[in-house]
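# Structure for the following, please:
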Amino acid sequence: MTMKKIISRATICGFALLAASGCAKLDEKLYGSKSLDDPNATAGAADLNGVYSQLYGQTDQANTYALQEHPTDEMMGPTRGTDWGDFGTWRKLHTHTWTPTHNQVTDTWDQLNIGVFRASQVINAASDNNIKAQASFLRAYFTFQLVDLYGQAPFRDPSAPPSSIPSVKTRPEATAFMIADLEFAETNLPATSANIGVANKAAAQALLAKVYLNKAVYTAATVGGPFTFAKADMDKVIEYANKVTAAGYTLEPAGKYFQDFAWDNSEQSHGNIFGFYNTTTSAPASAKNRWRMGLHYNQTPDGWNGFTTLADFYNSFEESDERRGVDYPGLTDIVGLRAGFAKGQQYGPGHKALTQRSGKPLDFTEKVDLNFSTEAQGIRVFKYFPQPNANGTVNDDNSSNDYVILRYADVVLEKAEAIMRGGTDPLGQTALSLVNSVRTPRGATAFSTIDDAKMLAERGRELYWEGWRRNDLIRFGKFNDPVDQRPLATDKTRTLYPIPQRAVDTNPNLKQNPGY
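Take a look at the predicted model:
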């Protein structure tokens, strides 16, 4: 299995893209009828679709998602014979040995900067404040990922001449920039939207809470800390979290954790705030990568037999915790697949015990080797899963699972963390009560006390494989700790990725990050 890539024609553009933000002809028509390079053009809803479509790359198993998950304590991509070697791209992420020429470091930079530029085009040309607000929210999201991953944010004004070199915002400057975008978005977005794929006020509020929670990381004097969490910032996290709660989002009831990710989550979820809307007839941002990347070739549906979790992470769950894995009605009884973590003997339709290609039992083991694994080694994760047909077949090309980026349980835990870090909740809730409000419905034992270690671990158990783990580990000062297959601590400079070498070479405003 080789890595799949989303290829945009923009990636073959010339100097300005290499310089950082997009070339002169970068989607000059977007999806409208008149080029947004034309100063007389007005951006409409069709142009906004071009910005949303750039966001769909977040569902790929590579790039942004891989950079946020593979270097952590909850994911690795082992090489299995000739499968998943890919010139070491996955191994280098897990072992923190990437360089400024790493393919995913470069591709992610391109994708995020294209997103910023597309959104800026719409913001500059839109007259409708709702369209402008949606584009502002999307630009803030792309900027958030740039700030989080790379610590710098190039910016090219769409009205500037093609020969202009993009300016570069420092990490604190870019943080202030995305806060301003999100404040505008919150003011001008509607309170509700037609579906999860259209930004509303709660989406802006949820992202604002995340920005303020991480502001200490983004404004620290030294890469990797130490971090000073200002009470004013923690109070902002709480303020925005309370607004999301007031909008009516709730946690899933007991026994319903996986309905946030199932094929009918559009109708069943109480807590999904923003993501990508998919149907059985149109799935532009299908979640199928999330199950295919771990499924063995002989499972239903068949998969790519790739990524695994780490045994220590799996063992951090109590056996009673629903999030560890359950038989899911309409899934397990038809094709044998369970929701959550998959460990031990695997089964197919009719509860038939499955085998490997060699004929040996398909028994997923805790033991896994990053460099030399067999096809059955490693615990797999199926947080998203397809809807089987009654006859046991699965057509997952148009799976209707909405793909989730912002979720209410994340907001609740962010509020708890902000209170733990010195923030004041006008509603009088405590960090302990909020964490237990997430744990208890899942069948996990309630905590009697809360501290940094428990808070970080609970965020992992609730949000595993959703693309936030690296961000959390850095904020808690644990990103560089040894984990399975990475026995030694790494330097704090690894909390930022390098600026791609070709971007540094072509934009004198960019400065390479420390340690590279």
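# Could you use CA atoms for every contact and neighbour count after this?
Fine.
# so the residue sitting nearest the centre point of the chain, which of the three states?
Nearest residue to the geometric centre of the chain (C-alpha atoms, centre = their mean): residue 467, 3.1 Å. Reducing the assignment at residue 467 to three states with DSSP: H, G, I helix; E, B strand; the rest coil gives coil.
# Thought residue 68 was touching it, still the case?
Yes - counting by C-alpha atoms under 8 Å, residue 68 is a contact partner of residue 467 at 5.6 Å.
# Give me the common contacts of those two.
In terms of C-alpha atoms under 8 Å, 6 or more residues apart in numbering, residue 467 and residue 68 are not both contacted by any residue.
# another one to check against the first:
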Amino acid sequence: MLRTIKTIFIAFTLVFFAQSCESELDLQPEDNRLTADAAFEEPGAYKAFLAKLYAGLSVSGQQGPAGDPDLSGLDEGFSNYLRLYWSMQELTTDEAVIGWNDGTIKDLHAQTWTSGNEFIRTMYSRIFYQVALTNEFLRQTSDKKLDARGTESNLRSEIQKYRAEARFLRALTYWHALDLFGNVPFVTEKDPIGAFLPTQIKSKDLYSYIETELLAIENEIIGARENDYGRADQAAVWMLLSKLYLNAEVYIESPQYDKVITYTTKVIDAGYSIADNPYYQLFLADNDTNGTQSEVIFPITFDGLKTQSYGGMTFLIHASVGGSMVPAEFGINGGWAGLRTTSKLVEQFPGEANSADKRALFHTDGQTKEITNISNFTNGYAVEKYRNVDVNGVAGSDQTGDFPDTDFPMFRLADAYLMYAEAVVRNGGGSEANAVTYINNLRTRAYGNTSGNITQSSLTKDFILAERSRELYWEAHRRTDLIRFGKFSDQGLWPWKGNVPQGKTTESFRDLMPLPSTDLGINTNLTQNPGY
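Take a look at the predicted model:
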């Protein structure tokens, strides 16, 4: 679906969005003459609207790559959902730095952001834009609406499946809101359309809402590995429940590691497998067909011709290339010379850039390991993880070399293995022997043999955190992981944290992002997170 349907925008979906976003966002419908009833005269409109919900994660406007944005107030490339979420999760940690001077972008790695940070503000806006779209889809597919339109039974049956997918996407978005911001405005399809001030939901209540929604659709959504590639299924629901429960001690101060065992086991038993391919092939332009898709549970899909954006994978690939790197080897027409990593990530690998662990995908030629000047691309090793070429080195479908075909693996089996192992270590039950087996499956692929395998004595919290970094770096997990392990703000050091070369600790309140000052100025129902 997502590779064949070009992003479209149904006018009524944005009528009410101003209720939960900053005043400077100028949100206008594509055609304000179009009514909801007219939009749904065509049966295919329901699937097209669902496609828009998915596309909201990968593109940032109506025509691609730019020119008709969903949100205004920040460059359309910067305002892309995946690009923003990746920046929140990676630039704030030891895994990534960016050399550009765009606005307050460097404050993310320095952990010196304020409630006026435009990147945090636009992440917040993007989240609630997605919530608004899913809410409207659910309004327009209610039994009452379908009855009024005389929707025939076969289509109604399909729409019920679509609704479960939409609810999953809303739960995913609200999980991002919970994880990043804590107490946020809360709106569902039951709220009225039109301008009003949403109330603020407490973290514990939002946690319960997300859990309830996921449990409600667990048996309504299409079964594990039975939906189209790129669409959510039962295993995606189980993964999101696992992520929610893994971090429950942070969110609601109540460990739920036994539930992590339950739901990761469901995923592991669903028939996914660690691909025989080398690790690097998970992140190539043909990662939807080259065999590595056997372990991908929920990707954000990209197509160089049909999902063009300056965010998403375009950003992750182009911005990672610079210095002596050869753009053609990455299937692109030029590098943007921005993203690198810190020595802290490099040192996670025995032997560092020359590690026998082949997950260490670093470019060192002309690069220094340590960073003395963040603005200098050659300071810090470059990361070669994502490429727009297939297993044979052939570039993706966009012959200009601008836009990649590479999909982003938001959830994959390796994460389920690591979550299971962590829950075992944290006394959630399960089997230590299984945990070791799962980790060794990953390390056998990483090393190409069993030389890197571990025994039960190595299964500690510190090992799990380091192994998560080695396996999942640059996949938008790190900030959440460091917070769960108590090493994000007032503990844990890495270069340029706190805006000093050697790094320093920061205030513990930074475990949550601030609510944007602009929204606080509009919505009197909101209270700022402590410290801001």
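# returning to that earlier point: looking at the alignment, what corresponds to the residue nearest to the centre of the first structure in the second structure?
For residue 467 of the first structure, the aligned position in the second structure is residue 476, judged by TM-score structural alignment.
# Where do the helices of the stretch 401-532 of the second structure begin and end?
413-425, 432-447, 461-472, 478-484, 517-522 (DSSP state H, counting those that start in this stretch).
# mind giving me JSON lines with these and columns for distance to residue 276 of the second structure?
Output for the helices of the stretch 401-532 of the second structure, formatted as JSON lines (distance: least, C-alpha to C-alpha, whole Å):
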{"stretch": "helix 413-425", "distance to residue 276 of the second structure": "13"}
{"stretch": "helix 432-447", "distance to residue 276 of the second structure": "7"}
{"stretch": "helix 461-472", "distance to residue 276 of the second structure": "15"}
{"stretch": "helix 478-484", "distance to residue 276 of the second structure": "26"}
{"stretch": "helix 517-522", "distance to residue 276 of the second structure": "48"}
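# hmm, back to that, my guess is the match of residue 467 of the first structure meets residue 89, correct?
Yes - taking contacts as C-alpha under 8 Å, residue 476 of the second structure lies within contact range of residue 89: 5.1 Å.
# hey, which of the helices of the stretch 401-532 of the second structure is tucked in deepest?
helix 413-425 (a mean of 25; mean count of other C-alpha atoms under 10 Å).
# mean shift between it and the first structure?
For helix 413-425 of the second structure, the mean deviation from the first structure after alignment is 0.7 Å (mean C-alpha distance after the TM-score superposition for the first structure).
# Counting by contacts, list what that helix packs against.
For helix 413-425 of the second structure, the packing partners by 3 or more C-alpha pairs under 8 Å, 6 or more residues apart in numbering; DSSP states H and E come out as helix 234-246, helix 257-268, helix 432-447, helix 461-472.
# Compute the number of surrounding residues for the counterpart of residue 152 of the first structure in the second structure.
The pairwise alignment with the second structure assigns residue 152 of the first structure to residue 183, based on TM-score structural alignment. For residue 183 of the second structure, the tally of surrounding residues (other C-alpha atoms under 10 Å) stands at 23.
# wait, isn't residue 183 of the second structure in contact with residue 202?
Yes - contact criterion C-alpha under 8 Å: residue 183 of the second structure and residue 202 qualify, at 4.8 Å.
# what is in contact with these two at once?
With C-alpha under 8 Å, 6+ apart, residue 183 of the second structure and residue 202 have no common neighbours.
# What segments of the second structure are strands?
97-98, 184-185, 200-201, 296-300, 339-340, 362-363, 382-383, 408-412 (DSSP state E).
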